[in-house]
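Novice: Need a 3D model of the sequence below.
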Amino acid sequence: MKITNAQFSAGVSSFYFDDQAAIKGGAGTDGFTYVGAARTPGFDKIRQSGEAISVLLELENGQWAEGDCAAVQYSGAGGRDPLFTAETYIPWMESHLRPLLIGRDVGNFTENARFIDNLTADGRPIHTAIRYGLSQALLDATAKASNRLKVEVICDEYRLPIDTAPLKLFGQSGDDRYNAVDKMIMKRVDALPHGLINNVSTKLGENGGRLQEYVTWLGQRIKKLRVDQDYTPSIHIDVYGTIGLIFNNDPVAIASYLDGLGKRAEKFPLYIEGPVDVGNKPGQIELLKAIGARLRDIGSKVRIVADEWCNTHQDIVEFVDAKCCDMVQIKTPDLGSIHNTIEAVLYCHAHGVEAYLGGTCNETDVSARACLHVAQATRPQRVLIKPGMGFDEGLTIVANEMRRNQSILQAKHGAMGASR
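Specialist: All right, here's what the predicted structure looks like:
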């Protein structure tokens, strides 16, 4: 079956584009906005409204497939592609992509995904957000053309078993890091709260004291509010390199601090994402490796999650091969076409590193649901609840898509975990 029409629609994402360099540099706040000058190229303000572009593909049978191009909240940071706006990119998509799409056969998703992922503009790969949204639409097109769920398409093309067991979901709190935790405990999410610790003075503390207090509170709060002792979520906190800032990237000092956090976590597993950001990939790998080695030397069970400078599929391969982390965040928009996300999860599995299928609050319902299908096919150890920072809305989108798929797959393929 072929594509007969392609449309590109400007849309909004579920959060905002934030200039990470300015925020980490101590930008002040005024209500929901930040004050001061932007530092990252492409930003006019430190916080700007999030945008998306919907890709709509009409098929010969009259159905429309969809995918949403979206970029991460901290665009332009840590080696990522620049700010993504509809005004900038829709004209190029209409003139360059539409002719390539109309008449294209959608029988095989992976072939089409590889094709669009290799497209270039001015000698460079096209923006990761465009590859991300277009690949979602192509996956949806293959599914609609063959009367399959997107998860079934992935399982068929990658020869993976159908598994209807529930995935482990990870809630993100945004700055509402206390009330959101109560919600997460009530709804029994598997990992919490992300925490958004992206500023030293207001969130981490000049000596790390604010985060220490927060981790202590988290452990106590889970124990207080959980209904039964069987609920033992992981505590997963993203610190955006701020721990490295206060300890001058000293791996011994950082490991000692992380170990102390682990002792405060009330025996709940503690994952710290992005403890350092040294500004380049080789340095990031080496420092994370040194911190991890020191944690093992002192018998700490705190686990390190790689994020900054671990953006593309190739980056993930290098981080995994270096054995510098316990878990990798596969930040889906940064990998471009979602076949890269599929293969990144599978690579982590093959090499004994935990896979966290993440993304960004700055996505849409369409991209979040597409990623859930990827997760159900590839079975990562953790799946981000997205989009947005409100938690409940993202949980509704992701958890309900998972449960609908479980019901359909069980009806079509039988008992849980059945192979195809």
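Novice: going forward, measure contacts between C-alpha atoms and count neighbours the same way
Specialist: Noted.
Novice: Could you confirm residue 56 falls within a strand?
Specialist: Yes - counting by DSSP: H, G, I helix; E, B strand; the rest coil, residue 56 is found in a strand.
Novice: In contact with it, which residues?
Specialist: 6-9, 64-67, 137 (CA atoms under 8 Å, 6 or more residues apart in numbering).
Novice: Please report the distance of it from residue 398.
Specialist: As defined by CA to CA, to the nearest Å, residue 56 lies at a distance of 21 Å from residue 398.
Novice: And for residue 107?
Specialist: 27 Å.
Novice: With neighbour numbers in mind, choose between the two.
Specialist: residue 398 (23 against 17; other CA atoms under 10 Å).
Novice: if I look at that one, how far off is residue 358?
Specialist: 12 Å.
Novice: same thing with residue 231?
Specialist: Relative to residue 358, and taking CA to CA, residue 231 is found at 22 Å.
Novice: Can you name every helix or strand that the helix or strand containing residue 263 contacts?
Specialist: Using DSSP states H and E, the element containing residue 263 is helix 251-264. In terms of contacts (3 or more CA pairs under 8 Å, 6 or more residues apart in numbering; DSSP states H and E), helix 251-264 is packed against helix 209-225, helix 281-297.
Novice: Here is the second sequence; please produce its structure so I can put it next to the first one:
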Amino acid sequence: MKNSPTIRDIILAPGNGSFFYDDQTAIRAGAAHDGFRYLGAARTPGFTTIRMPSRSLGIGLVLSDDVIVWGDMMGVQYSGAGGRDPVFQVDTIEALTRSVVIPRLLGADVSNFLGACERVFAYHEDKRLPLAIEYGVSQALLRAAADHARTTLAEVICSEFYLPVPDKPVPIYAQSGDSRELNVDKMILKSVDVLPHGLINSREKFGVSGEKFRDFVKWVAKRTTEIGEPGYHPVLHFDVYGWIGLEIGMEAQKIADFIARLADDVPGYRLHIECPADFGSTEAQLEEYAKIVALLDRRGTEARVVVDERCNTLDEIRLFARSKAAHLVQIKMPDVGSIADSARGVLVCKENGVGAYLGGSCTETDLSARAAVNIAVATQADMMLAKPGMGVDEGISIVGNEQSRLISILNYRNSQNSLQNGRAASA
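Specialist: This next block holds a predicted model:
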């Protein structure tokens, strides 16, 4: 093994995310489409238009042995909503990175991933660094540790968190964007494990009393049997962006009744409903989601509630998991910050018997998506998002191929270790 490398220089590379940043408040208020853009004024601070191209900032760590490893900083699609950090501004993030983060990185020993994260992500002026910085820099630090150890990123996580090296893939979940019907067909033809997200983010898509949404759910289930391979039976996962609460009412009983009826519409399918309502604060979300979960559990349905909004940081993930205020928690990685905390989030969920969905955003990059796969496999999350982008094919390819390569490497190493142990035992 090489001597412990340090960081001797830093490179920054402005780049593009894989989709757009969207002003959720303006969209929820009924902003009209004009082709791909939205009409009207932005409502969320930091947005200059309702839909803005997503940007990223790559950070390259030049190690003492001249190897350069990278990570990508960015925000999520609905930045500034649901308690999230403001929309990502490259110039602002770059200035803070240069003034605060780079001095902390220079000379750091990157052989200890968790130790390096703790040093670099210390509070600045009594505040946490922007989570986009934590997210991108931690990707680079993990790659530096893996380069030093001559292992995969997943094996570094297993070593740091004392986890067994896995040999099983994690189910992949794809999101459709607005091209719902076309992209559902793509997902089914590719036998995606979990589908389709659906982007039910407006009254137009949800329908009066939710009838339009119910019809869509039934159509997706029917379509899986019409064009899917024999025996194909995916989990059905829909993100409704709070519209059950907005349209049906902000009462746990009414929301649970609606979700239970949805489950009855598609018998035999596991049904995930993400963000059935947004109660406006973490405390209210925690209390009301716990009621919805308890009501559904008493009914014994195949419906599961997934929390996203108001459950962003590791501390909030811990609160929801311990309170059983969701059946699954979306660990939205750019909102969590350091990917070390995303790994902790999965483990916290598993410790409390709550499902862990390692998610993220369509605005991410190929680099951050590949790092996420390693976290998901190492911690054995219950499912992970096919990202980045909204094109379906690209996300499935990037995440699916990275996972296939990773599992093949881990299985190869396991077989080599078994072979060596067998030779040693017979010697």
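Novice: returning to what we had before: in the helix holding residue 263 of the first structure, which residues are buried?
Specialist: 251-259, 261-264 (16 or more other CA atoms under 10 Å).
Novice: Now do that helix: distance to the chain's middle.
Specialist: 25 Å (CA atoms, centre = their mean, to the nearest Å).
Novice: once aligned to the second structure, how far is the helix or strand following it on average?
Specialist: Reading on from helix 251-264 of the first structure to the C-terminus, the next helix or strand found by DSSP H and E is strand 270-273. Here the mean offset of strand 270-273 of the first structure against the second structure after fitting is 0.3 Å, by mean CA distance after the TM-score superposition for the first structure.
Novice: corresponding residues in the second structure for strand 270-273 of the first structure?
Specialist: Residue correspondence for strand 270-273 of the first structure in the second structure, counting by TM-score structural alignment: residues 271-274.
Novice: For that stretch, give me every contacting residue.
Specialist: Here stretch 271-274 of the second structure has contacts from 235-241, 259, 263, 302-308, using CA under 8 Å, 6+ apart.
Novice: Which helix runs longest in the first structure?
Specialist: Determined from DSSP state H, the single longest helix within the first structure is helix 392-413.
Novice: Helices along the stretch 301-427 of the second structure, start to end?
Specialist: Along the stretch 301-427 of the second structure, counting by DSSP state H, counting those that start in this stretch, helices occupy 314-322, 333-336, 339-351, 366-379, 393-426.
Novice: Need the winner for burial among these.
Specialist: helix 333-336 (a mean of 28; mean count of other CA atoms under 10 Å).
Novice: so what secondary structure elements neighbour it?
Specialist: helix 131-149, helix 339-351.
Novice: okay, that helix sits on what stretch of the first structure?
Specialist: Going by TM-score structural alignment: helix 333-336 of the second structure matches residues 332-335.
Novice: What lines up with residue 150 of the first structure in the second structure?
Specialist: By TM-score structural alignment, residue 150 of the first structure lines up with residue 153.
Novice: how about its match, what does it touch?
Specialist: Neighbours of residue 153 of the second structure in contact, by CA under 8 Å, 6+ apart: 142-143, 145-146, 371, 374-375.
Novice: Residue 329 of the second structure versus the closest residue to residue 328 of the second structure other than its chain neighbours, what's the distance?
Specialist: Spatial nearest neighbour of residue 328 of the second structure, excluding adjacent residues (CA to CA, 6 or more residues apart in numbering): residue 355 at 4.1 Å. Separation of residue 355 of the second structure from residue 329 of the second structure (CA to CA): 6 Å.
Novice: same thing with residue 169 of the second structure?
Specialist: Distance from residue 169 of the second structure to residue 329 of the second structure, by CA to CA: 19 Å.
Novice: Of these two, which one has the most company?
Specialist: Ranked by neighbour count (other CA under 10 Å), residue 169 of the second structure and residue 329 place residue 329 first, with 28 against 19.
Novice: wait, what's in contact with the more buried one?
Specialist: Counted by CA under 8 Å, 6+ apart, residue 329 of the second structure has contacts 306-308, 311, 317, 320-321, 349, 354-357.
Novice: Let me know the closest of these to residue 132 of the second structure.
Specialist: residue 311 (16.4 Å; CA to CA).
Novice: Could you export the contacts of residue 329 of the second structure as CSV, including distance to residue 21 of the second structure?
Specialist: Shown next, in CSV, are the contacts of residue 329 of the second structure (distance: CA to CA, whole Å):
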residue, distance to residue 21 of the second structure
306, 22
307, 21
308, 17
311, 19
317, 24
320, 27
321, 29
349, 28
354, 30
355, 28
356, 25
357, 22
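Novice: Let me know how buried residue 33 of the second structure is, in neighbour terms.
Specialist: Neighbours of residue 33 of the second structure (other CA under 10 Å): 11.
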